[in-house]
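[1] take a look and give me a structure for this.
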Amino acid sequence: MSPDRLDPTAAFAELGRINLAENDLEAVLSRVADLARRTVPGADEVSVTMVRGSVAETAAYTGHLALTLDEWQYQRGSGPCLEAATAQATVSVPDFAGETRWPEWAQHAVATGARSSLSVGLPIEEQIDGALNLYGVTDAAFDDDAVVLAQTFAGYAAVALANANLYGVTARLARQLQTAMAGRAVIEQAKGIVMGRRRCTADEAFQVLTKISQDSNRKLRDVATALVAKAGGGDDR
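    Predicted structure coming up:
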């Protein structure tokens, strides 16, 4: 095993140790691509395809060769990485020179220095299909053992990506809740200021703030924040 290669067990463990508080989904995808390149024998370059609806893109890649071969497929709407992503299947192209399913793409791949590929379906998010794409610079770079290992790796990677997505969603909801609570608190403060100045009820104070918001075309929270900041003055606006 070369110094750059990882034992599969170590790679799987590393996927499980990714700190989700310090890595967003994009960073996790990049880590998945790098670990796959170092783990699966025959993988000289690796990329991750994301397909949302009819739009495909490469979310992570370890080298320009992988990106070039991916984008050629996206431009023409067909190829092994797209099939693997949309069908959530494993698609092997052991010899580009003899490939008949996507002959033009295979010819382009040979011209760029690639000779074989392996794409494994990789679920990324509920509305996003994905594929882990491995490219080799030799014919038949991926034997049966490599295929099984790539599929197993994709399974571990899918768990890491699901956790990253869930963490991201949870963190986003938490931030939204904090923002909403902060907004509510400042509105209540502003209501109190208006009530004190105008000797009115809470409902009447809220109506005053709402009218200012409408008349000035500003968010109610922004109106309240400005009023609280100027609480030492006499202008309700």
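[2] please count neighbours and contacts with C-alpha atoms only from this point.
    OK.
[3] tell me where the protein has helices.
    Remark: helices assigned in the chain by DSSP state H are 8-16, 25-39, 64-76, 80-87, 103-112, 144-198, 202-216, 220-229.
[4] in the second one, what counts as buried?
    Neighbour-count burial for helix 25-39 flags 25, 28-39 (criterion: 16 or more other Cα atoms under 10 Å).
[5] ok, back up a step: rebuild the helices of the chain as TSV, extending it with distance to Gln127.
    Listed next are the helices of the chain as TSV, based on distance: least, Cα to Cα, whole Å:
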stretch	distance to Gln127
helix 8-16	23
helix 25-39	15
helix 64-76	18
helix 80-87	11
helix 103-112	27
helix 144-198	12
helix 202-216	37
helix 220-229	33
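[6] so which of these is the most packed in?
    Highest mean neighbour count of the helices of the chain: helix 80-87, a mean of 24 (counted as mean count of other Cα atoms under 10 Å).
[7] by contact count, what packs against that one?
    Applying 3 or more Cα pairs under 8 Å, 6 or more residues apart in numbering; DSSP states H and E, one finds that helix 80-87 contacts strand 45-52, helix 64-76, strand 90-93, strand 116-121, strand 129-136.
[8] can you rerun that using 10 Å?
    strand 45-52, strand 55-61, helix 64-76, strand 90-93, strand 116-121, strand 129-136 (3 or more Cα pairs under 10 Å, 6 or more residues apart in numbering; DSSP states H and E).
[9] in TSV: those, plus distance to His108.
    Shown next, in TSV, are these (distance: least, Cα to Cα, whole Å):
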stretch	distance to His108
strand 45-52	16
strand 55-61	18
helix 64-76	8
strand 90-93	14
strand 116-121	12
strand 129-136	13
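[10] ok, which of those comes nearest Val147?
    strand 116-121 (7.6 Å; Cα to Cα).
[11] gap between the residue nearest the centre of the chain and Ile18?
    Geometric centre of the chain, nearest residue: Leu25, 4.1 Å, by Cα atoms, centre = their mean. Per Cα to Cα, to the nearest Å, Leu25 is found 11 Å from Ile18.
[12] alongside the first, I'd like the structure of this one:
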Amino acid sequence: MGAGDGDLFGLAESLRALREFTLRPVESGYDALDALVAVCRRTVPGADAAAISYAGHGQVRSTHVTDPAIDVIDRWHNQTGAGPLLEEARAQSVHGSVLVVEDLTLSVDSGACSVGVRPPFRSLHSTTLRSQDGHRTALDLYAAPPHALGLPATVMAEMFVRRATHLLYGADETRAARYQLAVSLVSRCLDLARPDAEHLLSPHLDDGNRDPVFVAERLIDHITGTD
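    Here you go, the predicted model:
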């Protein structure tokens, strides 16, 4: 069914692609969140890039990205200790809350003058996956031009938000899948090779009842000083 058949935003095709790429059996090196942001970027109208971000206490870390230029946005947040992702984390937005920034032009203040800096992406559409204790996890969409991510992006992003939330925080995901995801988070957030990330994480998982992703997030916060 296409857009001309009543499927206004191509939801049927997008759901098929989402299932194909993110519901695969767990295999070594496969990361379901990588698959999810890749499908999301290709599907959402106007989106040029997508990412999963962790923001709080002056730091932003985008762990799963479709474009390395997103690092420019993260560095700006981290250098200034300000910016929309950090402001949304401080606001403690609820699950599903949508932040839309129509023009992400960055401002650099030298004290004597203020200079506008054009970032690699001008539009930001960020949806809260979880927000607690000053930390926020989100699915972020970026577009190169300003005013590019409106209602169609919100409609399409909703299904990806549901799946991303389930992958990160769903109680019924298999432990093997959650362990692989936890290792990936530690590796990306701390810039470690996967074997080193496993070596760091494993001692904290002695209690089989502890969720690996939750442990990984707390470990990252502790090491980076953002807890």
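[13] quick one on the thing from earlier: of the helices and strands packed on helix 80-87 of structure 1, which is nearest Ala150 of structure 1?
    strand 116-121 (7.2 Å).
[14] between the closest one and helix 144-198, how many degrees?
    Angle, strand 116-121 of structure 1 to helix 144-198, by axes from the mean of the first three to the mean of the last three Cα atoms, to 10 degrees: 40 degrees.
[15] residues in structure 2 aligned with strand 116-121 of structure 1?
    Strand 116-121 of structure 1 corresponds to residues 123-128 in structure 2, going by TM-score structural alignment.
[16] one more: stretch 64-75 of structure 1?
    Under TM-score structural alignment, stretch 64-75 of structure 1 corresponds to residues 68-79 of structure 2.
[17] could you do stretch 184-201 of structure 1 as well?
    The counterpart of stretch 184-201 of structure 1 in structure 2, using TM-score structural alignment, is absent.
[18] could you check how far that stretch is from the centre of its chain?
    43 Å (Cα atoms, centre = their mean, to the nearest Å).
[19] got it, and stretch 46-63 of structure 2?
    Offset of stretch 46-63 of structure 2 from its chain centre (Cα atoms, centre = their mean): 5 Å.
[20] span of it from start to end?
    Chord length of stretch 46-63 of structure 2, first to last residue, is 22 Å (Cα to Cα).
[21] mind listing what's buried in it?
    For stretch 46-63 of structure 2, burial by neighbour count (16+ other Cα under 10 Å) applies to 46-63.
[22] what do you get for stretch 186-203 of structure 2?
    By 16+ other Cα under 10 Å, the buried positions in stretch 186-203 of structure 2 come out as Val186, Ser187, Arg188, Cys189, Leu192, Arg194, Ala197, Glu198, Leu200, Leu201.
[23] closest to Leu86 of structure 2 among those?
    Using Cα to Cα, the buried residues of stretch 186-203 of structure 2 come closest to Leu86 of structure 2 at Cys189, 16.8 Å.
[24] I'd say that closest one and Thr63 touch.
    Yes - using Cα atoms under 10 Å, Cys189 of structure 2 is in contact with Thr63, at 6.3 Å.
[25] overlap in contacts of the two?
    The contact sets of Cys189 of structure 2 and Thr63 overlap at Tyr54 (Cα atoms under 10 Å, 6 or more residues apart in numbering).
[26] do you know which of the helices of structure 1 lies nearest Glu126 of structure 1?
    Here helix 144-198 is closest among the helices of structure 1 (Cα to Cα), at 9.2 Å.
[27] what's the angle from that closest one to helix 220-229?
    For helix 144-198 of structure 1 against helix 220-229, the angle by the same axes, to 10 degrees is 50 degrees.
[28] helices or strands next to helix 144-198 of structure 1 in the packing?
    helix 8-16, helix 25-39, strand 90-93, strand 116-121, strand 129-136, helix 202-216, helix 220-229.
[29] ok, average deviation of the fifth one from structure 2?
    In this case it means strand 129-136 of structure 1. Overlaying structure 2 shows strand 129-136 of structure 1 at a mean distance of 1.3 Å from the equivalent residues (mean Cα distance after the TM-score superposition for structure 1).
[30] again with the third one
    For strand 90-93 of structure 1, the mean deviation from structure 2 after alignment is 0.9 Å (mean Cα distance after the TM-score superposition for structure 1).
[31] okay, and that strand goes to which residues in structure 2?
    By TM-score structural alignment, strand 90-93 of structure 1 lines up with residues 98-101 in structure 2.
[32] what's the matching stretch in contact with?
    In contact with stretch 98-101 of structure 2 (Cα under 10 Å, 6+ apart) are residues 84-85, 88, 93, 122-129, 138-142, 146-150, 154, 157-158.
[33] just how off-centre is that stretch within its chain?
    For stretch 98-101 of structure 2, the distance to the chain centre is 14 Å (Cα atoms, centre = their mean).
[34] just stretch 40-48 of structure 1 next, same as before
    That offset, for stretch 40-48 of structure 1, works out to 20 Å (Cα atoms, centre = their mean).
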